[in-house]
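K.L.:
Generate a structure from the sequence data that follows.
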Amino acid sequence: MKQLPTRTEAKAHAKYLSRSLNINLSYAQDVVALRYNCHDWSELSTVFGQFSDKYMSCYGLASPEEKRAFSQLLAPYTAELQNAAHPDRHVPESLMHKIAEGHIPRVSGKVMSAVIRECEDSPPTTVEDIIDLLEFYDETASRVLVGQHRQIASNNTWLEPWVFGLRFYAYYHFKGKMVTILSREWDLDIHDAYLPHVRDRVFSRPWFQAYMVGYLAYLVKQFIGLGYDGTIKICCVNNYSALDYHEKKAAPYSRVGIHHLYRALLDCGGEYKWSLSQNGHKHDFGIELPFAALTSLKKGGK
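P.N.:
Down below sits the predicted model:
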């Protein structure tokens, strides 16, 4: 059994979502409730702080034991880690910045447990070993930029930020300070998103489109903050492709909310685009947006 978030923890999570994704706080609370298999905030409020197995499908808060083990693991390298955040690749939201600024409680239990497990299997011997591990498990654009720093011109880094309940799989193509992001798979991964008998429940929530678009804006702002510009293309959302939407094919399990998301991407400046291979073959049809189209959005989800 594990402990559900306390009222303070759940409210802090909701405020972070509201601020980061630019959505209304009441809708952010609804998201947090779904993360713990509760239908809404009212249901979650009846079980704050309780120990349970029923609500654990997307659990990610660190336990006291994980926090203690993670802190002990980093303790020998405290001074070096405080100076390890690099202005060219570590965004303010990155794992390195959280650690450098002493905000270890803000690290998800998912990341803590992964780092602890890796160190148990292969104990680090230098601070560079620890930095490499922390950069690998980063959940922000910094995970991508570390590859760019190592002169990987194109990489397919995946981002799975627990705090947002998303999985974002993409290719990042760099040319100087321009980056082209091609996402072939982008999934909302909370509560009933993958239950085949549930008809559009998560996707029809009033915050769904603003939440998803808000994440794209959050991501590209991290790149912009380090001097990059570029485009982002979305090819598929929860197994329903932009091409299927363009061809007016039904979404699986009648998830019409994904229709509205694609429409929202087009309405905020997106365009249908094919990618072209070197020999001229078309591939990866999607909706492409310039970074600027996402950074100028007004608050959504009201």
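K.L.:
all contacts plus neighbour counts: C-alpha atoms, from now on.
P.N.:
OK.
K.L.:
Name the residues that touch the helix or strand hosting Leu44?
P.N.:
Applying DSSP states H and E as the criterion places Leu44 in helix 41-45. Helix 41-45 has contacts (C-alpha atoms under 8 Å, 6 or more residues apart in numbering) with Arg7, Gln29, Asp30, Val32, Ala33, Tyr36, Cys38.
K.L.:
Next step: these restricted to helices.
P.N.:
With helices taken from DSSP state H, the overlap with the contacts of helix 41-45 comprises Arg7, Gln29, Asp30, Val32, Ala33.
K.L.:
Can you lay out these as TSV showing distance to Ile258?
P.N.:
Output for these, formatted as TSV (distance: C-alpha to C-alpha, whole Å):
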residue	distance to Ile258
Arg7	31
Gln29	21
Asp30	18
Val32	20
Ala33	21
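K.L.:
Among those, name the buried ones.
P.N.:
Gln29, Asp30, Val32, Ala33 (16 or more other C-alpha atoms under 10 Å).
K.L.:
ranges for the strands of the stretch 151-300 of the chain?
P.N.:
Along the stretch 151-300 of the chain, counting by DSSP state E, counting those that start in this stretch, strands occupy 154-155, 158-159, 166-175, 178-188, 229-234, 236-237, 240-241, 271-276, 282-290.
K.L.:
now the angle between strand 229-234 and the fourth one, please.
P.N.:
Spelled out, it's strand 178-188. 30 degrees (axes from the mean of the first three to the mean of the last three C-alpha atoms, to 10 degrees).
K.L.:
Give the buried residues for strand 178-188.
P.N.:
Here strand 178-188 shows Val179, Thr180, Ile181, Leu182, Ser183, Arg184, Glu185, Trp186, Asp187, Leu188 as buried, counting by 16+ other C-alpha under 10 Å.
K.L.:
Just give the nearest non-adjacent residue to the most centrally placed residue in the chain, would you?
P.N.:
With distances taken as C-alpha atoms, centre = their mean, the residue of the chain nearest its centroid is Pro161 (3.6 Å). Among residues not flanking Pro161 along the chain, Glu139 sits closest, at 4.9 Å (C-alpha to C-alpha, 6 or more residues apart in numbering).
K.L.:
correct me, but that neighbour touches Pro92?
P.N.:
No. Using C-alpha atoms under 8 Å, Glu139 makes no contact with Pro92, being 12.0 Å away.
K.L.:
quick one: which of the two has more around it?
P.N.:
Using other C-alpha atoms under 10 Å as the criterion, Glu139 and Pro92 rank with Glu139 on top: 22 against 16.
K.L.:
Val127 is in contact with Glu80, correct?
P.N.:
Yes. The pair Glu80 / Val127 is scored as a contact, 7.1 Å apart, by C-alpha under 8 Å.
K.L.:
let's see this one next to it:
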Amino acid sequence: MSIQPQSALAKHIKKKFDIGASQAKEIVTFMHGCREWNELSSDDHKKTYSIYSMCCLPTKAETEELIGKITPFLSPIRRLSAPEIHIQGSLVDKVNNQKFNQIPLSTLHYLLGTTFKAKRVTALSVFQDLEFLDDSFGKVLAQRKSRFGTISAQKPIKVWLENSIYGHRLYSSFHFDGNSLDVCCSEWDLEFFRPSSSGSMNPKQISVCGKSWFPVYMFGYLKSLIVQFVAAGFSGNVRICRVQNNHAQAFYRKNSFGRNPGTDQLFQSLIDCGGQYEWDGDDKELNFGITLPFDKLLTSPPSKIKEGV
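P.N.:
Coordinates of the predicted model:
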């Protein structure tokens, strides 16, 4: 089996998150349910490839199939787009700029297998699915307008952001006040694990939190989201409450349970960058976290981001 898509993804992750080549390869290896890089081309891996390949970028043939389906709708999709919602990097933006090779494979499969298999396919139906499948801040802005009828609504909105290319999944509440934005991330997980030698996929046994790249990879993805917030014209703060089911409150209290060395390193990095412990109202268990202004996070030097042990 060719591992060209996986190699391309590893190079992309290395560049985007400024981590080592071997670390990027290990991340991609785990994404595909393997323990070692060379397993990606083995016959045994072919049996599970269809399950884990959703993390990958599409091949040229898959991209060309999507282009053939979506090309007739490109002009009306552009007319439906709004730059203040469909920001740079959003799925609609990628389609408008014909960056089809940047569309996650899981998204591509949904479009080909569901969107374009419907009995009646219109530009509006394709456009709505693009908004639904988006994994960027643009999804939050689109849902804000859809739910409240305006892009300037001040009501909070809770959204799952699921990035299949990098394996991140976050549940956050977004509180808007003019150009000010406060984000409270109550759940943040990686959607891949390190397979055990027995082939077990029990996440408690094979968490990647102990890998040296874990804090850097997590911090890098958080920073990429903040870049989107700022590019959309917002300033504000982000609060991280729970990572891989490990609570910031447990880290603060130095509990002997509910903690992991990798998430401890991430929480400490947030504190070192200027983060403060905060919570709202009486629900301390749910929203206690480490709050960090956007600008401090973006200007933090790499030395502040600690690698795991």
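K.L.:
Neighbour count: Glu80 and Val127 of the first structure, which is higher?
P.N.:
Between Glu80 of the first structure and Val127, Val127 has the larger neighbour count (other C-alpha under 10 Å), namely 17 against 14.
K.L.:
check contacts around the residue nearest to Pro161 of the first structure.
P.N.:
Counting by C-alpha under 8 Å, 6+ apart, Glu139 of the first structure has contacts Ser94, Leu95, Leu159, Glu160, Pro161, Trp162.
K.L.:
Can you tell me which of the residues you listed end up in helices?
P.N.:
Among those, the ones falling in helices (DSSP H) are Leu95.
K.L.:
Pipe the contacts of Glu139 of the first structure into JSON lines and attach distance to Lys249 of the first structure per row.
P.N.:
Shown next, in JSON lines, are these (distance: C-alpha to C-alpha, whole Å):
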{"residue": "Ser94", "distance to Lys249 of the first structure": "39"}
{"residue": "Leu95", "distance to Lys249 of the first structure": "40"}
{"residue": "Leu159", "distance to Lys249 of the first structure": "28"}
{"residue": "Glu160", "distance to Lys249 of the first structure": "28"}
{"residue": "Pro161", "distance to Lys249 of the first structure": "30"}
{"residue": "Trp162", "distance to Lys249 of the first structure": "31"}
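K.L.:
Could you identify which of the contacts of Glu139 of the first structure has the most neighbours?
P.N.:
Neighbour counts for those (other C-alpha under 10 Å) peak at Leu95, which has 28 neighbours.
K.L.:
Looking at the second structure, name the residue matched to it.
P.N.:
By TM-score structural alignment, Leu95 of the first structure lines up with Leu91 in the second structure.
K.L.:
burial of the nearest residue to its match once chain neighbours are set aside, as a residue count?
P.N.:
Counting by C-alpha to C-alpha, 6+ apart, Leu91 of the second structure lies nearest to Asp134, which is 5.2 Å off, once chain neighbours are set aside. A count of nearby residues for Asp134 of the second structure, using other C-alpha under 10 Å, gives 23.
K.L.:
Give the aligned equivalent of Asp134 of the second structure in the first structure.
P.N.:
Under the alignment (TM-score structural alignment), Asp134 of the second structure maps onto Asp138.
K.L.:
Now do the contacts for its match.
P.N.:
Asp138 of the first structure makes contact with Ser94, Leu95, Val111 under the criterion C-alpha under 8 Å, 6+ apart.
K.L.:
any residues touching stretch 289-300 of the second structure, and which ones?
P.N.:
Residues outside stretch 289-300 of the second structure that contact it (C-alpha under 8 Å, 6+ apart) are 223, 226-227, 230, 235-242, 247-249, 267, 270-271, 273-279.
K.L.:
Read off where that stretch ends up in the first structure.
P.N.:
Residues 286-297 of the first structure are matched to stretch 289-300 of the second structure when aligned by TM-score structural alignment.
K.L.:
separation between the residue nearest to the centre of the first structure and His86 of the first structure?
P.N.:
According to C-alpha to C-alpha, to the nearest Å, Pro161 of the first structure and His86 of the first structure sit 21 Å apart.
K.L.:
Touching, Ile3 of the second structure and Ser41? I think so.
P.N.:
Yes. Applying C-alpha under 8 Å as the test, Ile3 of the second structure and Ser41 come out as touching, 6.2 Å apart.
K.L.:
returning to that earlier point: which of the contacts of stretch 289-300 of the second structure are buried? Put it as a ChimeraX command.
P.N.:
Buried residues among the contacts of stretch 289-300 of the second structure (16+ other C-alpha under 10 Å), as a ChimeraX selection:
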select :223,226,227,230,235,236,237,238,239,240,241,242,247,248,249,267,270,271,273,275,277,278,279
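K.L.:
now, among the buried ones among the ones in helices among the contacts of helix 41-45 of the first structure, which is nearest to Glu120 of the first structure?
P.N.:
Proximity of these to Glu120 of the first structure (C-alpha to C-alpha) peaks at Val32, which lies at 31.6 Å.
K.L.:
Now do the same for that closest one: its match in the second structure.
P.N.:
Checking TM-score structural alignment: Val32 of the first structure goes with Val28.
K.L.:
Apart from its chain neighbours, what residue comes closest to that match?
P.N.:
That would be Ala10: by C-alpha to C-alpha, 6+ apart, it lies 6.1 Å from Val28 of the second structure.
K.L.:
tell me what the helix or strand hosting Glu65 of the first structure is packed against?
P.N.:
In the assignment (DSSP H and E), Glu65 of the first structure maps to helix 64-74. When contacts are defined as 3 or more C-alpha pairs under 8 Å, 6 or more residues apart in numbering; DSSP states H and E, helix 64-74 of the first structure packs onto helix 109-121.
K.L.:
ok, back up a step: so the residue nearest to Val28 of the second structure sits against Thr29, correct?
P.N.:
No. Under the criterion of C-alpha under 8 Å, Ala10 of the second structure makes no contact with Thr29, lying 9.0 Å away.
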